[in-house]
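Below is the sequence, then the predicted model.
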Amino acid sequence: MFLTDAITPSLPLSPQAGPVAAIEVGEMLSAQGTGLLHRAGVLSCLLALGILIAFATIKLTLRCWTLSKGVDHSDGGHRKRQAAPVLRVGGLALYAVFGVACLMTFFLIRSPGSEGVVNLLPLPSFFLLGSAMFWMGFMDDLYGASAVLKLLVQVLVGVGAWFSGMSIDMVTQPFQQVSLDTGGFSLVLTVFWFVVIPNLFNLTDGMDGLAGGLGLFLAVLLSAMAYTMGNGSILLICVMMIGALLAFLRFNFPPARIYMGDGGAYLIGYFVASAALVTSNKGTVTSVILAVVVALGFPILDTAVAMVRRGLSGMPVMSPDALHLHHRLQVVGLSKRKLLFLVYAAFATLSVMGFAVYFSPNYALPIVAVVLFVSSFVVLRHLGFPSDFKSVKDCMRGMLEARKHVRYAYAISQVLSQDLDRFEDPSRFWEELKAALSKLHILLPFDLLEEGEAASAREDDVLVYRLNDSLVWELRCPSPLSSRQWVRVVRCFHSVVVAAVAKWGHVPGELGIRTCQIPPDPDTSSHFPLVKGFV
């Protein structure tokens, strides 16, 4: 195991000791009064330092960044609605604070007066693995990276964490405090943890202030658990990361001036994943993991619903769309700021529940599980998801009926995406799009039909699909499929059509793409077509 000489002996607990016993030890260590953990001035200075470094880095980046790379442009209102291009390199500020936090922690845990402060963190490997995760995401922000390459790096980071001692070596049954050595599964569980958590943060980064707020609440939760355990190294780093995220949110709050990007999202996810494994001793790591999982309830529910929806409909499970829970919540008409405060309230509640599970899993876990189940059911039902057996059955039957059409439409859209880059003549691209629609039996709108064709057309065949804030797409889909199923098919072409309009501007009238007469509320995303329900 690659551990640094900075590691001091772990907490004097047996593997069977629970969180309450660990807290008693933490209080015993802190009760010395001269320990670093009770120097509020030190923690306050670290918090201020984190805010200052992140604030200065972001201001400098906004003023000096001149590269065309690392800039996020609007897609016309589909998934990205910013009025002007926004930098997506805010992760640089988080990484700067992360590096300084590791350096400060290295010296502070060796400073006079820090006796009794427990350090379970392999600082050099902790920093290097976090750097690998950040730079992988940052390169993706600048130049793009394949999903396979990103997954490979995440797996390697997980393996490195396992060799460094940041691993899931023991699983404790929370009700009877019976511990089970994971043995050969330790590596698999650890790698899975380091792949899932960063990707959850990256998937959450789809709305101004969302991923940063989630990271902030997780950092506060981890710092509280580290304090009760007397784990000084994690506490010091958590405090500085809290400062960094507070400064970042100053610029990321709607309307955002900078995004954290994949680099920042992966770094925060790595920080949460690794800190959770070294916050406590091996005997209580299960309680910490459960606490983090509960606090991540919102993105876990969102990701699970998205993957099931995409899988059933025939789309790749990792394909981006505008149907996440935070997109659906915007349909109710709340402004982005009000919606963000609502989500923050959910984050805060889940964090408190997570700490309760950590502090007393025997009593809190069953209650929290019931509350989460009921809350998830109520939220999903409010957003239009099927809530009874018949509606679930009908929904799944409809999705499976349209599945082959969706898969075919998605495959064609990928070819059109390549054509968009290759073709210089826009008329050639639009002809290819018309041919693709014809293969799917999607026809011209009413007012472009010949007199004989119009007589046999039906009004209920018409699908009006909103592309963005200013354009709608009027199509006829005279197939037995329902309008909701046709929305799934047409959605496959959404990104490539919007990109083509942005590239060439002019659209042939026979395609049915027209200017929208009534623009949506600029502070909401109510323009999304048929986003209510499991579509």
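Looks like it came in fine.

drop to CA atoms for contacts and neighbour counts, all remaining ones
Fine.

what about the helices in the stretch 251-400 of the chain?
Ranges of helices in the stretch 251-400 of the chain, per DSSP state H, counting those that start in this stretch, are 261-278, 285-295, 297-313, 325-330, 336-359, 361-382, 389-422.

What helices and strands are in contact with the last one?
Think helix 389-422. Under the contact criterion of 3 or more C-alpha pairs under 8 Å, 6 or more residues apart in numbering; DSSP states H and E, helix 389-422 touches helix 297-313, helix 426-439, helix 483-491, helix 494-504.

buried set for that helix?
Using 16 or more other C-alpha atoms under 10 Å as the test for burial, helix 389-422 gives 395-396, 398-400, 402-403, 405-410, 412-413, 416-417, 419-420.

before we move on, what about the third one?
By neighbour count, with 16+ other C-alpha under 10 Å as the criterion, the buried positions of helix 297-313 are 297-300, 302-303, 305-307, 309-313.

What of the fifth one?
Neighbour-count burial for helix 336-359, with 16+ other C-alpha under 10 Å as criterion, is recorded at 336-337, 339-340, 343-344, 346-348, 350-359.

picking up where we left off before, now the buried residues of helix 297-313 in TSV, with distance to residue 268?
What follows is the buried residues of helix 297-313, written out as TSV (distance: C-alpha to C-alpha, whole Å):
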residue	distance to residue 268
297	17
298	16
299	14
300	16
302	18
303	18
305	23
306	22
307	22
309	27
310	26
311	28
312	31
313	31
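
outside of stretch 91-107, which residues touch it?
Residues outside stretch 91-107 that contact it (C-alpha atoms under 8 Å, 6 or more residues apart in numbering): 6, 50, 53-55, 57-58, 123, 127, 131, 134, 138, 233, 236-237, 240-241, 244-245, 248, 259-265, 267.

same question, stretch 138-153
When contacts are defined by C-alpha under 8 Å, 6+ apart, stretch 138-153 is touched by residues 69-70, 88-89, 91, 132-133, 136-137, 195, 261-264.

Do me a favour and get the end-to-end distance for it?
The stretch stretch 138-153 measures 13 Å between its terminal residues, going by C-alpha to C-alpha, to the nearest Å.

buried sites along that stretch?
Taking 16+ other C-alpha under 10 Å as the criterion, stretch 138-153 shows 138, 140, 141, 142, 150, 153 as buried.

mind listing what residue 343 touches?
Counting by C-alpha under 8 Å, 6+ apart, residue 343 makes contact with residue 210.

Next one for the comparison:
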Amino acid sequence: MIFIQTLIPDPFLVSLLLTFTIGFATTLVITPFVRNLAKRFGFYDSPSPRRVNQEGIPNIGGVSFILSLFLTMSLAMAINDEVGRIFLPVMPWLILASILLLLAGLFDDLHGLNFIQKFSVQVAVGGLLVLAGMQIRSIPTLFWGPVELGWLSVPFTILWVSALCNAINLIDGLDGLAAGIVAIAAGFLGILAIIHGDVGGGFLATIIVSVTLAFLYFNFHPAKIFMGDTGSLFLGFILSVLMIHHVEFQHRPESLLSQVVVLGIPLFDMVLTILRRAAHKRHLFRADRLHIHHRLIDMMGMDQKHAVLTLYAWSGAFGTLGVLVSLEGETGVFLGVAVCMLLIAGVATKLRYFRP
């Protein structure tokens, strides 16, 4: 009898696999249509000295996985009652926020937005999450335990959403890099969710992995389509939704830190970029060719594909570290963050990150 029971698939895993298949398949189907639409209406990425690709490539690929994600999420809510209970009340807010990001991304890809305009959109999107009831209400400290934020939870949540949006936007500099890193990070965030019994987080992470992996089929080098700001801003936003949800589910503020470790590559690239520009008295928000992926190419002599695969491996290492430290309690999480920072400092030194 026990042997027979082991042959019966777990309903939760079956529904996760079904959800993954739906998300993957719909993205594979939708992306070519979006690519043809981009060609027809002239949505192309403009070559520049900062970019690795020097030819016009359709740049609104984010539209494809945004549509796929919400379609798959709707089906997941029908498949699993718990997912519906968690996400149905906030779905209108998520859709509204995504539409706002979609319009801002399209306008930016066509005409360009300055940082203030982008940040204003991110503040509005973060505000919509707060209105939906999704907030980071406390933060962990090493010696004083969790600190309740009170009214500060509103600006903290908004800044967290903005940070994730910008981190993914900044790392989107090579074919397949942002999509792959998000897929890897979401996979580890999904593992964290499943370990702690977070059904909703497990499903959302699975959907993110499915649509980004399918998009990689078209986006990996040599890319046939880019996600554009439309896609990178949305991926940062939906990751912030996943992370905030998981923190709320666990009621453990330190779980936020283990998730920060999982997203170590894009988050620390963003922080190091700001510090480097400030150290050299350069405009903090003006694009350059000095991000970690550019350094791997320019300083280490890697080609584009090798640099992307290297960052995939590093992301996998940080994801593994994030999962392991989450199992060790509060002290382990802080230790993991310290190790993560030391690793990043070593990489930054090796790549001469702070030299002009």
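Structure received. Predicted, not measured: the structure shown is a model, and the values here were computed from it.

what TM-score do we get after superposing?
The TM-score (TM-score structural alignment, normalised by the length of structure 2) is 0.88; 346 aligned residues with a C-alpha RMSD of 2.5 Å.

Filter the contacts of stretch 138-153 of structure 1 down to the buried ones.
Buried members of those, counted by 16+ other C-alpha under 10 Å: 70, 88-89, 91, 132-133, 136-137, 195, 261-264.

Now do the same for residue 126 of structure 1: its match in structure 2.
Aligned counterpart of residue 126 of structure 1 in structure 2: residue 94 (TM-score structural alignment).

Repeat that for residue 380 of structure 1.
Using TM-score structural alignment, the equivalent of residue 380 of structure 1 in structure 2 is residue 348.

Distance check, its match against residue 171 of structure 2.
Counting by C-alpha to C-alpha, the gap from residue 348 of structure 2 to residue 171 of structure 2 is 15 Å.

Looking at those two, which has the bigger crowd around it?
Between residue 348 of structure 2 and residue 171, counting by other C-alpha atoms under 10 Å, residue 171 is the more crowded of the two (22 against 18).

The aligned residue in structure 2 for residue 272 of structure 1: neighbour count?
Under the alignment by TM-score structural alignment, residue 272 of structure 1 pairs with residue 239 in structure 2. By the other C-alpha under 10 Å criterion, the neighbourhood of residue 239 of structure 2 contains 23 residues.

Tell me who's in contact with residue 239 of structure 2.
Counted by C-alpha under 8 Å, 6+ apart, residue 239 of structure 2 has contacts 164, 186.

Which part of structure 1 matches stretch 172-192 of structure 2?
So stretch 172-192 of structure 2 sits over residues 205-225 in structure 1, by TM-score structural alignment.

any idea how far residue 205 of structure 1 lies from residue 367 of structure 1?
Distance of residue 205 of structure 1 to residue 367 of structure 1, computed by C-alpha to C-alpha: 30 Å.

Neighbour count: those two, which is higher?
In this view residue 205 of structure 1 and residue 367 are compared by other C-alpha under 10 Å, and residue 205 has more residues nearby, 21 against 13.

Could you find the closest non-adjacent residue to the more buried one?
Nearest non-adjacent residue to residue 205 of structure 1, counting by C-alpha to C-alpha, 6 or more residues apart in numbering: residue 211, 4.8 Å away.

related to what we said a few turns ago, switch the buried ones among the contacts of stretch 138-153 of structure 1 over to a markdown table; also include distance to residue 175 of structure 1.
As requested, those are exported to a markdown table (distance: C-alpha to C-alpha, whole Å):
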| residue | distance to residue 175 of structure 1 |
| --- | --- |
| 70 | 48 |
| 88 | 44 |
| 89 | 44 |
| 91 | 40 |
| 132 | 38 |
| 133 | 35 |
| 136 | 40 |
| 137 | 39 |
| 195 | 28 |
| 261 | 40 |
| 262 | 38 |
| 263 | 38 |
| 264 | 37 |
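
before we move on, the earlier item: redo the helices and strands packed on helix 389-422 of structure 1 as JSON lines? Include distance to residue 332 of structure 1.
As requested, those are arranged in JSON lines below (distance: least, C-alpha to C-alpha, whole Å):
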{"stretch": "helix 297-313", "distance to residue 332 of structure 1": "17"}
{"stretch": "helix 426-439", "distance to residue 332 of structure 1": "32"}
{"stretch": "helix 483-491", "distance to residue 332 of structure 1": "19"}
{"stretch": "helix 494-504", "distance to residue 332 of structure 1": "23"}
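
Now residue 140 of structure 2. Nearest residue, chain neighbours left out?
Distances taken as C-alpha to C-alpha, 6+ apart put residue 146 closest to residue 140 of structure 2, at 4.4 Å, once the chain neighbours are dropped.

burial count for that neighbour?
So residue 146 of structure 2, with other C-alpha under 10 Å, has 15 neighbours.

Kindly state which residue of structure 1 is aligned to it.
Under the alignment (TM-score structural alignment), residue 146 of structure 2 pairs with residue 179 in structure 1.

just checking, that match touches residue 171?
Yes - using C-alpha atoms under 8 Å, residue 179 of structure 1 is in contact with residue 171, at 5.6 Å.

Find the residues that touch each one of those two.
With C-alpha under 8 Å, 6+ apart as the test, residue 179 of structure 1 and residue 171 both reach residue 283.

can you tell me the helix or strand for the match of residue 126 of structure 1?
Assessed by DSSP states H and E, residue 94 of structure 2 sits inside helix 91-110.

how close does that helix sit to structure 1?
With mean C-alpha distance after the TM-score superposition for structure 1, helix 91-110 of structure 2 departs from structure 1 by a mean of 2.3 Å once superposed.
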